[in-house]
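J.: structure of the sequence below:
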Amino acid sequence: MSANHAAFNLIFRFVENYVSPIAGRISSQRHVMAIRDGFISAMPFMIVGSFLLVFAYPPFSPDTTWGFARAWLDMAKQFEGQILTPFDMTMGIMSIYICAAIAYNLGKHYVKSHQLDPFMCAMLSLMAFLLVAAPKTKGTLPVDSLGGTGIFTAILVAIYCVEMMRFLKAHNIGIRLPDQVPPMIKNSFDLLIPVLVVVVTLYPLSLVIQSQFGMLIPQAIMSVFKPLVSAADSLPAILLAVLIGHLLWFAGIHGAAIVSGMLQMFWLTNLGANQTALAAGQPLPHIFMEAFWTFFIVIGGSGATMGLVICYLRSRSAHLRSIGRLSVVPSFFNINEPVIFGTPIVMNPVFFIPFLLAPMVNAVLAWAAMTFDLIGRVISVVPWTAPAPIGAAWALGWDFRAAILVVVLACVSAIIYFPFFKVYEKQLLEQEAEEAQRSAEEDNQQVA
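T.: Alright, predicted model coming up:
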C-alpha cells in the first residue's frame, strides 16, 4: 500500500509541478483562447447544418419497404438540392464563420492595450480569407476551401490579420483624423492601411502558390498538415489525449477544456471530410471527432463517471448514495461536477486508476466498433449536453446501434469503477460508524 501511495505521490507531483503549469499557461494564452472561443461562436451554424445533412441522407437502406423510411428517402431524394442549400451555407462554409469569430475574439484582447475594434478585425480577416481561399474564377467564388479543408488557413489568417493590425497600431502607422470625427468613421479609416497590407502580402503569396503548385493556399496548408491530421485520428493519439486531459482533471485543472480546445481544429477537419464523403456516397474516413469524445469516451462527463454514479446509487454509504442521487440526472446530460467534487475524485488516490482507465477502455472499444463497421461514424455536430445514447445516435446519423454501444460502455465503466468504489465505500462506512458512535456517546453524556 505504501508503494502504491509513493507511486501516486510521484505521479501527482509530476503533474502538479510540470504538466499543470504548462497546461495553465497554454489555456490562458490569448491566441489559444481566441481559437477556442471562435470555434464555440461558430457552433450554432455547424449544429444546424449537421442536422440538415442527416435529413438529406436518411439512415435507411435504399431498398427499404418500411412506409415511414420509404417516404423519407423519396422526399430527401426529390428535394436534395433544396435541403442541402442551407447546409452549404452553414457547414459548407464553416471556415468563414470560424475565421471571423477567431479574429473578433482575438481583437477583444487588444481593445484596451491597442484600441483595436474587434468588429473591424473580423471584417479584415474575412476579406483576407476569401482573398486566398475563394478567389473569383469565371464570375463565381469557389467554395471548395471554405469548409473543413480551410480551417487551418482560417486560423492562420485570423491571427495574422489581427496581429498585423496590432503592430500597425503599436507603431502609429495609419491615417490620423481629428478628434471631432465620429468613432465609427475613424475606425473605418483605421482599416485602410491594414487592408492595403493584406492585399500586398497575402495576395502575391496566393498567386505564387497557384502558379508554382497549382493549388490555393488552403490546399497547400492542408497538404502540409495532412500527416498531422491522420496521426490525430489514430488510436494512440486518442489515448494520449484522454490520458493528458484526465491527468489534468485529476490535478484540479479542467483538462477536457484544454484538450478539446487544442483538438477542435482536427475534429472539425475530420468532420468536414466525413460529410463530404457521405454526400459523395463514399466510406467515411475518420473516427476521432468531438461527438466521439463526448458520447463514447467520457460518458456522463470526464472520467466516464456515469458508471461510478450507477455504483453510488446502490451504495451502503449515506454520503455516496446521496451523491449518486444528486448526480444521476446531471450525468445523463454529461455534467459531472457534482460527482467530481462531491466524492471528491480530484486528488483522491482511490479513484486515480479508474478515472484514467475507464475512458481509455471506452475509447478502445468504441474505436474498434467503428473500425470494424459494427457502428457508423460521426457525421454531425451535436450539443454536448445531449443525453449520451441519444447524442451518440444523432451524431452517427441516427444509427441506434451507437446508443446500444453507449449503454454497454457505461456498464463497462461501472465494472471498472466497482472494486475501487467498494474500497472507498468501506473507508466511508468506517468513518460514518465512528461519527455515529461519537455522536451517540455525546448524546449519552448530555443525558447523564
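J.: could you use CA atoms for every contact and neighbour count after this?
T.: Fine.
J.: what number of residues lie near Ile102?
T.: Neighbour count for Ile102, taken as other C-alpha atoms under 10 Å: 34.
J.: what about it, helix or strand, and which?
T.: Ile102 is part of helix 94-108 when elements are defined by DSSP states H and E.
J.: in that helix, what counts as buried?
T.: For helix 94-108, the buried set under the neighbour-count rule, 16 or more other C-alpha atoms under 10 Å, comprises 94-108.
J.: packing partners of it?
T.: helix 30-56, helix 118-133, helix 151-170 (3 or more C-alpha pairs under 8 Å, 6 or more residues apart in numbering; DSSP states H and E).
J.: Thr305 is nearest to which of the ones you listed?
T.: helix 30-56 (24.7 Å; C-alpha to C-alpha).
J.: which strands and helices lie in contact with that closest one?
T.: Going by 3+ C-alpha pairs under 8 Å, 6+ apart, helix 30-56 lies up against helix 67-78, helix 80-88, helix 94-108, helix 255-279.
J.: looking at the ones you listed, which is closest to Ile26?
T.: helix 255-279 (8.0 Å).
J.: show me what that closest one is packed against.
T.: Using 3+ C-alpha pairs under 8 Å, 6+ apart, the elements in contact with helix 255-279 are helix 20-28, helix 30-56, helix 151-170, helix 217-232, helix 235-250, helix 290-292.
J.: what's the angle from the fifth one to helix 20-28?
T.: Right, the one you point to is helix 235-250. Here helix 235-250 runs at an angle of 100 degrees relative to helix 20-28 (axes from the mean of the first three to the mean of the last three C-alpha atoms, to 10 degrees).
J.: just the fourth one next, same as before
T.: Between helix 217-232 and helix 20-28, the angle comes out at 150 degrees (the same axes, to 10 degrees).
J.: run this one through as well so I can compare:
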Amino acid sequence: MAHFDGLFESKAMQKIQEYGGKLQTNKAFSSISSGMMGTMNLILAGAVFTIIATILNIAGVLETTDPVYQWLQLPYKMTMGVMAIAVAFGVAYTYTKNLEMKGEVANGFVALFLFLMVASPVKSVTLADGSTMNALDSSFLGGTGMFTALIMPLIVVRIIKTCQDRNITIKMPDSVPPFLSDSFATLIPLVINIVLWCGINTLVQNTMGTTLPGAVIGVLSIPLSVLISGPGIIVIVFIAMLLWCLGIHGSAVAFAVLIAPHMAAYQANAELVAAGSAPVFSAVFLFSGLACCGGTGNVLPLAVHCMRAKSEQLSAIGKAGVIPAIFNISEPLVFGVPIMYNPLICIPFILNAVITTALLWLGFSVGFFQPPYVMILTALPVFLGEFLGSLAWQNLFIPVVGFVVGYLCYAPFVKMYDKQCLENEAAQAAEMNAE
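T.: The predicted structure follows:
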C-alpha cells in the first residue's frame, strides 16, 4: 500500500481533497448529500425484497409472472422506483435548515408537490373495460427524475427565502401553531413557484412532448447517437458516469441511444446461434463495463473499501451495501456514500468504469471474451448475468476485471474521503460534548 500512501500525499490529491472538503461544506451541495443519505433505509428495504425475489427466481421457485414474485417486487417499486419523491423532500428540508430558515417540513412538502407536478402530472387514462381514471405516470419518479429532484428543491427554497427576506409572505399571530403558521408563510412563495414550474413544464410539453425530467434525458441523449463504435462506447460510458455524478441517470440517457442497436445486436446473435453459427461482437456490448461488478459504477470493490474504513459512516454504509452490490444493486452505496456531487468518489466512480470498458474491448478484440446472445434485462448477482448471457466460461472473468480495476481506482480516494468523514465525526462529537 506504500504506493497508495505516496499518491495520497501528492499535491494533486491534496488539492482534490481540499476541493472536495469545500464542496461538502457548501450549503447547497451538503443539502443534496443529506437529502440522498436520508433515503438509505428506504433503499435498503427495497433492495432486500428484490434480492429475495431474485434468489427465488434463480432457484426456479418463482417465475417473474407469479403473483408472489410481483408482490416481492412491490417494495422495490415503491422505494427505489419512486426515490426521487423522497429525495425532493429531503433536499428541500435540509437546505431550509442549512439556510437557517423556519418551516423545514412545509418547504419539504412544497418541493415534493412541485416535483410531482413537473415529473408526473395527472393524466386521464382509459382502461380495458372502457372506463377512465386519473393516474400518475411513475416513469420519472425514480432514477430518471433524480436530477430534477436534486436541483429543483434548491431553487424552490431559494424563492421562498427571497420572499421571506423581502416580507412577501402572510404572517400569522404568535398564538397560531407553528405548522399552521409555516403553511401560511409559504402560501405566496408557493403560488409563485407553481406559476414558474407549471409554466416551464407546459412549455416543455408543448415543444418537446415530454415532462421536464424527460426533456433533460432527451436533450442529453442527442449528441451520443453518433458514438456507436468501440471508442465511442468508451466516450458514452464516460459521459454516462459523469451525468450520474451530477444527479442525472446517466445509464438511462445512454440507453435511450443504445437500446435499438443493443436489441438488434442480441437478436442477430440469437439467430446466428440458432442457425449453428458463432455470435459476433458488437460495440454496444461494451456498455456493460460500467456495471459488471456491483451495479452502476462497479461499486462492489467500493463496498469492500468502505467496510474497512475507520469512520463510522463509511463502515456502516459498506456493511449495508455489500450484499446488494453482490446482486448488482448499487443504490445503497450511490446514495449512502454518497457519490453524487462528491468529487473524491466521483473521480474513481468514472475512472474505473472507463478503464474497465476499455479492457473489455481489448478482451473481445483478442477473442477471449465471447459475444452474448441472450438478452437479460433484469439485475442478477455478480458473474451470473455475464455467464447466462453468453454461456461462455470466459465471461466469468468480466466481473473480475471490474473488481480489480475498481479496487485499485477507489483505494486512494476512499482513504481521503474516510479521513474527511473522521474529521466530521470528531467535530460533531466535540460539538455534542460542548452542549
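J.: quick one: TM-score?
T.: Once superposed, chain against chain, the TM-score is 0.56 (TM-score structural alignment, normalised by the length of structure 2); 322 aligned residues with a C-alpha RMSD of 5.4 Å.
J.: follow-up on the earlier one: so which of the helices and strands packed on helix 30-56 of structure 1 is the most packed in?
T.: Highest mean neighbour count among these (mean count of other C-alpha atoms under 10 Å): helix 94-108, with a mean of 28.
J.: which bit of structure 2 covers that helix?
T.: With TM-score structural alignment applied, helix 94-108 of structure 1 matches the range 83-97 in structure 2.
J.: that stretch: average distance to aligned residues in structure 1?
T.: Stretch 83-97 of structure 2 differs from its equivalent in structure 1 by a mean of 1.4 Å after superposition (mean C-alpha distance after the TM-score superposition for structure 1).
J.: contacts for that stretch next, please.
T.: Contact with stretch 83-97 of structure 2 is made by 27-28, 31-32, 34-36, 38-39, 43, 102-105, 107-109, 111-112, 115-116, 141-143, 145-146, 149-150, 152-154, 156-157, as judged by C-alpha atoms under 8 Å, 6 or more residues apart in numbering.
J.: again with stretch 381-392 of structure 2
T.: Against stretch 381-392 of structure 2 from outside (C-alpha under 8 Å, 6+ apart): 292-294, 326-328, 370-376, 379, 393, 395-399.
J.: list the buried residues in the helix of greatest length in structure 2.
T.: Longest helix in structure 2 by number of residues (criterion: DSSP state H): helix 397-434. By neighbour count on 16+ other C-alpha under 10 Å, the buried set for helix 397-434 of structure 2 is 397-399, 401-403, 405-407, 409-422.
J.: give the contact list for the closest residue to Val259 of structure 1 other than its chain neighbours.
T.: The spatial neighbour of Val259 of structure 1 that comes closest, neighbours along the chain excluded (C-alpha to C-alpha, 6 or more residues apart in numbering), is Gly245 at 5.8 Å. By C-alpha under 8 Å, 6+ apart, the contact set of Gly245 of structure 1 is 254-256, 258-259.
J.: alignment lookup: Gly245 of structure 1 to structure 2.
T.: Aligned partner of Gly245 of structure 1 by TM-score structural alignment: none.
J.: and Phe51 of structure 1, how close does it get to Met123 of structure 1?
T.: 28 Å (C-alpha to C-alpha, to the nearest Å).
J.: residue range for stretch 175-184 of structure 2 in structure 1?
T.: Using TM-score structural alignment, stretch 175-184 of structure 2 pairs with 180-189 in structure 1.
J.: what's the matching stretch in contact with?
T.: Contacts for stretch 180-189 of structure 1 (C-alpha under 8 Å, 6+ apart): 117, 120, 175, 177.
J.: quick one, which of these are buried?
T.: Buried among the contacts of stretch 180-189 of structure 1 by 16+ other C-alpha under 10 Å: 117, 120.
J.: which of the contacts of stretch 180-189 of structure 1 lies closest to Ile193 of structure 1?
T.: Nearest member of the contacts of stretch 180-189 of structure 1 to Ile193 of structure 1, counting by C-alpha to C-alpha, is Ile175, at 7.6 Å.
J.: check contacts around the closest one.
T.: Ile175 of structure 1 neighbours (C-alpha under 8 Å, 6+ apart): 189-190, 192-193.
J.: again, but for Met117 of structure 2
T.: Contacts of Met117 of structure 2 by C-alpha under 8 Å, 6+ apart are Cys198.
J.: residue in structure 1 matching it?
T.: In structure 1, Met117 of structure 2 lands on Leu131 (TM-score structural alignment).
J.: from Gln210 of structure 1, how far off is that match?
T.: Distance from Leu131 of structure 1 to Gln210 of structure 1, by C-alpha to C-alpha: 13 Å.
J.: now the angle from the strand or helix carrying Asn134 of structure 2 to helix 104-119?
T.: Element membership of Asn134 of structure 2, judged by DSSP H and E, is strand 132-136. Going by the same axes, to 10 degrees, strand 132-136 of structure 2 is angled at 120 degrees with respect to helix 104-119.
J.: how far off centre is strand 132-136 of structure 2?
T.: 28 Å (C-alpha atoms, centre = their mean, to the nearest Å).
J.: and stretch 376-396 of structure 2, by the same measure?
T.: Worked out by C-alpha atoms, centre = their mean, stretch 376-396 of structure 2 lies 23 Å from the chain centre.
J.: ends of it, what's the gap?
T.: Note: stretch 376-396 of structure 2 ends 15 Å apart using C-alpha to C-alpha.
J.: just the buried positions in that stretch, please.
T.: 380-391, 395-396.
J.: using a markdown table, please lay out those together with secondary structure.
T.: As requested, these are exported to a markdown table (DSSP: H, G, I helix; E, B strand; the rest coil):
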| residue | secondary structure |
| --- | --- |
| Leu380 | coil |
| Pro381 | coil |
| Val382 | coil |
| Phe383 | coil |
| Leu384 | helix |
| Gly385 | helix |
| Glu386 | helix |
| Phe387 | helix |
| Leu388 | helix |
| Gly389 | helix |
| Ser390 | helix |
| Leu391 | coil |
| Asn395 | helix |
| Leu396 | helix |
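J.: closest one of those residues to Ile16 of structure 2?
T.: Checking the buried residues of stretch 376-396 of structure 2 one by one against Ile16 of structure 2 (C-alpha to C-alpha), the nearest turns out to be Val382, at 31.6 Å.
J.: map Leu141 of structure 1 onto structure 2.
T.: Aligned partner of Leu141 of structure 1 by TM-score structural alignment: Leu136.
J.: surely that match meets Ser120?
T.: Yes - look at Leu136 of structure 2 against Ser120 with C-alpha atoms under 8 Å: they come within range, at 5.5 Å.
J.: give me the more crowded residue out of the two.
T.: Per other C-alpha under 10 Å, whichever of Leu136 of structure 2 and Ser120 has more neighbours is Ser120, with 20 against 15.
J.: show me the contacts for that one.
T.: Per C-alpha under 8 Å, 6+ apart, neighbours of Ser120 of structure 2: 136-141, 211.
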